[in-house]
Every structure is written in structure tokens, then in C-alpha cells.
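Enquirer: Provided below are the primary sequence and the corresponding predicted coordinates.
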Amino acid sequence: MAKNNFLAFCHVLQSVYCRLFLIGKTHRIAFVSLLSLLPLVANAEALSLQQAVDKAVSQDDWLVSSQQKENAIRVLSQGMTALPDPKINVGLLNMPTDSFDFNQEAMTQFNVSVSQMFPAGDTLRLAGEKYAAQGDQMPLMRDNRRAMLAMEVSNLWLTAYSYEESIKLVKQNRTLFEQLHEVVESSYSSAYGRAKQQDLVRSELELIKLDHRLTQLRQAKENSLQKLSQYILPVMTDGNVSDQDITLKTTGEPILITSSNTLASDSLAARLSQHPLVRIVDVQSNTAQIDKAIAEQKYKPEWGVTLGYGYRGDDLSGKDRADLASIAVSVSVPIFSSRRQDAQVKAASLQVESFFSEKQLVLNELMAKYRVLTSDIRLLDQRIRLYQTKLLPSYRESAQAMLNAYTSNDGVFSDVVQARIATLNAHIELLTIRIERFKRLAELNYVMTQGEEVKLK
């Protein structure tokens, strides 16, 4: 009777596995919408993965620092267009040293002059544009940072989620082994039972091994949650990390989706050209072109204007002397410095060309990453289908056959245990493959940042 109850329990457990891992339809949804089905609970507040990403972004100190740096650069760009400060000279000229009498000599005067320099060409305007271009990098760097945070938080979330689901699977199988242990124990204690002592010892050993496996999974899960906490839990003002806890709570199940078709090379290049890393190189190239233009301005002369006023006293007979006014214009003649200027212009030109090569390098890396990820997703989909359509049914049939043989006294207990452990491992392997697929999607979302959402079917 006990064996029949145990057999019925196995059928129920198998139906639970079937509902848990077999999905009927596929859906075209974005990755973020998919992962929002998996909520995170921190401080008794349910947080979806997208909310966890938003929280990590909202309290990221690097983003705050980047914004402050951009503000500083913007302020500097406004000040760089101003002319240099004028210089005021005040002097007493041609004072006679025999008497130090201000009125003795006609050339003695009290002089005040103002000098103003004008930088060569459009140097001031270009300097302001250079700082503005440097400031344009900051928003793109923040976009890249947000995308990286989303990918990192997603990976940590999914790692913790995989351990959480593995714990559930092991617990379900432990319940199964407890039922099996009760059957073996009842059969062994019965006078008519055919269970052997080694069967009882083996069932107890498997329970202990499952407990150890649960402990390992809990430890791995806690480690993942601690890593995740650095992004979504605030740091206390005294420098100590907050003692708040993060708890995973899963509702529903991940929806199985397949990857989209690979984009054509032209479409892919156009889409990847909007990635923050590529656009940062574009801004750096613009900055280098401005540096080249500034270097070319040095071929043009710098101008200076000096205005002076000289006050003279009366002569020795008391006759009034006229005051003196002067104006002077100075200009630099870039003759002897042409070699240095040629080198600066050449270096700036080479720097511009280097950024063109760097942009192509970044694009090639992103394209290669895209192709690797889409290939991985496609192959992971094949593995998932293989597990769902062939491997898992075969494992279940094998486990059922071993159980039927044992319940009809035509099998050995070790075969039942091995078949059940193999079935558990197969379910965990399928879970691992699915999680790896989600992680590839998280990386693909980073690669496709600044474009449309990755379409999945």
C-alpha cells in the first residue's frame, strides 16, 4: 500500500515538473519586460529586475560625478572665448638723478599705459568649441555606464535566480526521497518486506547528500545577493554598508523565447554606430579636429594694442608743458617657429586619423560580439528544445521504469536512486541553460544600446 502511494506521488511530482519547464507558446517581448516577471524583494518591498536596475542607476555615484565634471567643463567652455586680461603699466619716466626734480627736464613724465593682446585667428572661439566637445562626451559615457549597470545587475540577478530555482528543485526532490525513504523503511521493518539494509542506508545517504547540496546552493545564492547588494543597497553615511537584506521571490516562471534573425551587415553597422562607445570616439575625433584647427591658427599673427598717456609737469620758469599720448600696435611674425608649428599640425592630423581607425575597431568588436551572442542564443535554444522534447521525457521514463521495476520487486534500489538523481540533474542543467540564455540576452541588450529594443520571437 505504501509503495502504491509513493508511486502516485511520483506521478504528481512529474506533472509539476512538466508544468514548470515546458512552455506551450513563444512570445515576442522585450528582454526587460520578460525579466520584470521575476521580482526582487528588498526591505519587504517587491522590486522587479527593471526596478532594481533603475535603483542601481539612480544611486550610482559615478553618474553623479560625471554630471559634475560635465558642468565644470561647460563653464570652462564659456570662459575660454573671453579675451586675455589687459595689462596696465604705471611708471615714472626719465626722472633726473641729480636733483630728482620732476619739473627740471622736459622729458620727465608720469606714464600710464594699457596693453591688450588679441590671440591669433579664431583661437578663442576654437578653444571654447574644444571644451564644449569634451563636455559632449560625458552624456555618452553616462549612457554607456547605465547600459553596463543594467547588464551587470541582470547577470547578478539571474545568477541568484538560478540558485533559487535550483534550491526549489532540490527541495522538491528531497520530498520525493523522503517518501522513498519511508517506503524502504516500512518495507525493511515489515516481516514480508523485501527491502534490504543497504537500501535503507542508501536512502538515508541520499537525503544527507541532498541536504549538503542545498547548503551549497544557499551559500552560492547568498554570495550572489551580496554582490548584487553593492548596486541596489545604499551605503551608510559613516562608511559602513547598510545591514539591509535582499531576498529573492519568484512569481511565475521565465518565458521561453527564441532569438531574432541576425541583422544584415549594413543594418547592423548603422545600428551599432549609435552605441555610446562609438559615438564617444566620434566626439573625440571632433575634439582632435578642433585641436588641428587650433594648431593651424598659430600660422596667423597675434596682435597687440598699447595706449599710453604721459603727464609732464611745468618747466623751471613755470611754463606749462603739454602732456603726451601714445598708441602702439604689435604683431608677432611666425617665422622662426614654423618648424614647431608644422610638427604640431602634422601631429594633430595624425591624431584625427587615429580616431577614424579606433572607431572602426570599436565597431568591429561590437559586430563580433553581436554575432557571437546571437549564435550562442540560437544554439542555446536548440539545447533547450532538445532537453524539453527528448532528454527530459527520456529521463522521466527511465526513472518511472526503474521505480516500477523496484515496486514490482524486479529492480534494485540503487537504480531507482540513480535515475532520480539523473532526472534532478537534468532539470537543473535545463535551468542553467535557460539562465545562460537570459544572460546572453542581457549582453545583447548592452551591445544594442541606443538602438531599438531587441526584437525577440
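Expert: Thanks, I have the structure now.

Enquirer: please make it C-alpha for all contacts and neighbour counts, starting now.
Expert: Fine.

Enquirer: run through who's touching stretch 117-137.
Expert: The contact list for stretch 117-137 (CA atoms under 8 Å, 6 or more residues apart in numbering) reads 70-71, 73-74, 76-84, 86, 280, 283-284, 286-287, 290-291, 293-294, 297-298, 300-305.

Enquirer: put this next to the first one:
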Amino acid sequence: MKPLQTLFLSSLLLGWSIAASAQSLTLSQAESLALQRDAEIARLQQLSLASEDMAVADGQLPDPSLSLGVLNLPTDSFATDQEPMTQFRVGLGQKFPAGDTLALTRRRGEQNAVAQRWMAQDRAHQVRREVRLAWLESLYWKQAQNVYRQDEGLFQQLQEVTQSLYSVGRSKQQDVLRADLELSQLNDRLINARQKEDEARARLARWVGPEAISRELNAALPDLNAPHVGALESALLAHPAVKALDAEVSVSATNAALAQQSYKPSWGVDVGYAWRDGENMDGSARADFFSAAVSVQLPLFTGQRQDRRVAAAARNQEASRSRRLEMLRMMDAEAQVAFSRWRQAQDRGRLYKEQITPQALSQADSALTSYQSDRADFAEVMRAYLTVQKLRLEQLRIDIDGRAALARLDYFFASESPIDSLSFKE
């Protein structure tokens, strides 16, 4: 095997086989940290618990009303026994909402809680996807630095070769200056890659926290198997984002049923007891009074109130269905794009591994041999070496992009909950 090919293969294996130290942060650890510290997941969990509490509360009858009063008290003496109609009254009243209003209101609260739980699950899958993408981007720039550092030794060797040949008059001073320039530009690319890694680490820290910056990242990547695209339809129907919209459609249907209840009368019951002071003309004590009444709210004029509410509820229900349909179409399109990118990355990766990179390595070795034999100029050697460097970086990028496509695709096939182990915060 030629020397440049040997160096390339060994450096590639070294780049993707970084040993995991005790202080390194694994991807699974990063995902757990991100899920635990994500404020949006906690917010949705609390909203779900709040909706459950409100569902129970809203399903209860209104509080009864208690009334206390003095009736028909004469203003000339304010004596309680002067007039026979003077009385001390205590009353108790209870309202009963129309039809099935209470049961439907409770059902709506429970459906809201279900929607928020599904939204929390969807948010957790989004967080895991974003952590993986930021992780992969950080690793790419880390590996790019490895490529530049490994090429630094090659470029230093080329610099020594040009100086050696120049000292015996077999090369031009321009070749020496070109070697110096390329080494300086390589250092510049290394600095730029380091900056890109810092930026990617900062984006990862947005999810993981300071652990993403203070600890070395473990290069071990998860085994993500590409799901079959034929199972996409059933996977999307079971996706948490779609399930949340299913719950919202149920909420809108319940709202429509609630609007129908406004055509039914609401009821009220009042009972009272009145105590009277004084005596009748025959000397007997005046009798106390008991009263009972039923009140009914009659929905007689429905054209501008009940009818409008029912129409509005029906339109909101149709809007919820349309939103769900649009979400399914959008997710299907995004999943198809991710699947296509993964397949293209697979094809390009094989092409680079089996043809393009070996051919470039052979060309670089041939160019160097020709230069040392005075059969090629130094510019051709540098072009060959820079081409190899570019192809190595492109091969790394293809591998990272393929894994990123799988991370995106995994989001659409979200069959398990990333937050099952995270308890709801009471």
C-alpha cells in the first residue's frame, strides 16, 4: 500500500475511534440532560396537570347561594312584631347548568390535558433530534481539525522535500515559498475549524447546558437504523404531534356539543324559611313561612346568540381538522426529504470510499513521485494533496449528513417516549 493511502486509512480510523474517557460526555447523557432541563417540556407537563385539575373543578355544580334578610320592617318603629308581614328570612339557592354542560365541560378539560401530554412528548422528540444534530455538527468540526492536524505533518514533509531539492538545485525558490504558503493556509483552516466547533458546541449548550462546553464529547454515535419508508403513514398517524392535534379535534367537537347545550334551558331552585315575631289577634304566635321556587332560563331568541355560537363551533372544528391534515402532509414531505438525503448519503459514501478517495490518493502519490523525479512541477503536487484533503473532509461531511438525516427521520418514526422516565412535577 502506498504511503499516503496508509496514512489516510490510519488517520480515518483514528478520527472515528476516539476512546471514551471517564470525563467524556456521551450522546445518551447529553440527551438525558437536555430532556431534564428543557423548560418547554416542564411547562407542557404542568399545563396538562392544570387541565386535569380544572376538568374536575369545571365538572362540578356551581356553589349554592345562601341569602339572609329582613323583610317588610316598618320604618316608623323598626319593631319586628308590629306588622304581621315582618319576617327574618333565610334562603338557599342552587343553579343547574343546561343539559350536559357539566359533563361536556369536564370532558373538554380532560381532552386538553391529553393534548398537552402529547405536545410534551413531541417536544421531547424535537429536543432529542436537535441535540443529535448539534452533536453531529460538533463532531464534524472536531474531525475536520484532526484532518488538518494530520495534513500538517504531510505539508511539513513537503516543505522539507522542496527545501532539500532546492538546496541541490533541483527545484525553484517558488516551490519553497508555495510550500510555506500552503502550510500557513492550513493553519488558518485549522483555526477556522476550531471556531466552527466552538460555535457548534455553543448551540449544543443551548440544550445540554455548560456540560456541552466543559466536557469532551464522546465520539461514539448511536446505532440508528433507517426505517422502511412504507411504514411512514402508520408512523405519522401515531406520532405525538399528530396525536396532539387529534386531541385538539376532539376538543373542538366537544365545544360544538357544548354550543348545542345552549338551546336547552338552565334551571335554578330556591327554598326559604321566614320567621315572624309577634302574636295574632287571638293571642296565638304568628306562623312562620316556608317558600320554594323554580327558575328556568328560556332560550327563546336564538338567532344572534345560540345559532352563532353553534356555527362558530362547527367552523372551529373544521379548522382543527384542516390543521391536522396539513400537519400530516408537511411531516410526510419532510420525512421523504430526510429519507432521500439518507439514501443519497449512502450512495455517495460508497462512491467516495470505493472510487473517488482511492483514486485521489493514488494521484497524489504519483504526483509526489513524479516531482521527486523532476517529471512534474510542485503546483501539481499541491493540487493533488489539497484535493485529497478536500475529499477527506467531504467524505466526513457525507457521513455526518447521512447520520443527521437518520436523526431527522427517527423523529418521524417516534414510537417510544423519551420522557417516560421523567416524572411529572406535582
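Expert: Yep, that arrived. Computed from a prediction, not measured in an experiment: that's the story for all the values here.

Enquirer: rewinding a little: just the buried subset of the contacts of stretch 117-137 of the first structure, written out for PyMOL, thanks.
Expert: In PyMOL, this line selects whichever of those come out buried by 16 or more other CA atoms under 10 Å:
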select buried, resi 70+73+74+76+77+80+81+280+283+284+286+287+290+291+293+294+297+298+300+301+302+303+304
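
Enquirer: now, which of the contacts of stretch 117-137 of the first structure lie within strands?
Expert: Among the contacts of stretch 117-137 of the first structure, DSSP state E puts 303-305 in strands.

Enquirer: in the first structure, what range does stretch 385-392 of the second structure match?
Expert: Under TM-score structural alignment, stretch 385-392 of the second structure corresponds to residues 420-427 of the first structure.

Enquirer: the matching stretch against the second structure, how far on average?
Expert: Once fitted to the second structure, stretch 420-427 of the first structure is off its aligned match by 0.8 Å on average (mean CA distance after the TM-score superposition for the first structure).

Enquirer: residues contacting the residue mapped onto T86 of the second structure from the first structure?
Expert: With TM-score structural alignment as the criterion, the equivalent of T86 of the second structure in the first structure is T108. Neighbouring residues of T108 of the first structure by CA under 8 Å, 6+ apart: 92-96, 102, 312-313.

Enquirer: distance of T108 of the first structure from R312 of the first structure?
Expert: According to CA to CA, to the nearest Å, T108 of the first structure stands 6 Å off from R312 of the first structure.

Enquirer: kindly report the same for V32 of the first structure.
Expert: 83 Å.

Enquirer: same thing with K209 of the first structure?
Expert: 108 Å.

Enquirer: those two: who's more crowded?
Expert: R312 (21 against 13; other CA atoms under 10 Å).

Enquirer: in the second structure, what sits opposite that one in the alignment?
Expert: Aligned by TM-score structural alignment, R312 of the first structure pairs with R276 of the second structure.

Enquirer: now do the end-to-end distance for stretch 7-21 of the second structure.
Expert: End-to-end for stretch 7-21 of the second structure, by CA to CA: 25 Å.

Enquirer: from the chain's centroid, how far away is it?
Expert: Distance, stretch centre to chain centre, for stretch 7-21 of the second structure: 33 Å (CA atoms, centre = their mean, to the nearest Å).

Enquirer: buried sites along it?
Expert: Here stretch 7-21 of the second structure shows 8, 11-12, 15 as buried, counting by 16+ other CA under 10 Å.

Enquirer: kindly report the same for stretch 345-364 of the first structure.
Expert: Buried, per 16+ other CA under 10 Å, within stretch 345-364 of the first structure: 345, 348-349, 351-352, 355, 359, 362-363.

Enquirer: before we move on, what about stretch 318-338 of the first structure?
Expert: For stretch 318-338 of the first structure, it's none, nothing buried (16+ other CA under 10 Å).

Enquirer: contacts for it?
Expert: Stretch 318-338 of the first structure is touched from outside by 106, 298-315, with contacts defined as CA under 8 Å, 6+ apart.

Enquirer: what does stretch 434-448 of the first structure rub up against?
Expert: 31, 147-148, 150-151, 154-155, 158-159, 162, 256, 271-272, 275, 366, 369-370, 373-374, 376-377, 380-381, 384, 453-454.

Enquirer: helices - which of those residues land there?
Expert: With DSSP state H as the criterion, helices contain 31, 147-148, 150-151, 154-155, 158-159, 162, 271-272, 366, 369-370, 373-374, 376-377, 380-381, 384 from among the contacts of stretch 434-448 of the first structure.

Enquirer: quick check: ChimeraX command selecting the buried ones in those residues.
Expert: Only the buried entries of those go into this ChimeraX selection, using 16+ other CA under 10 Å:
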select :31,147,148,150,151,154,155,158,159,162,271,272,366,370,373,374,376,377,380,381,384
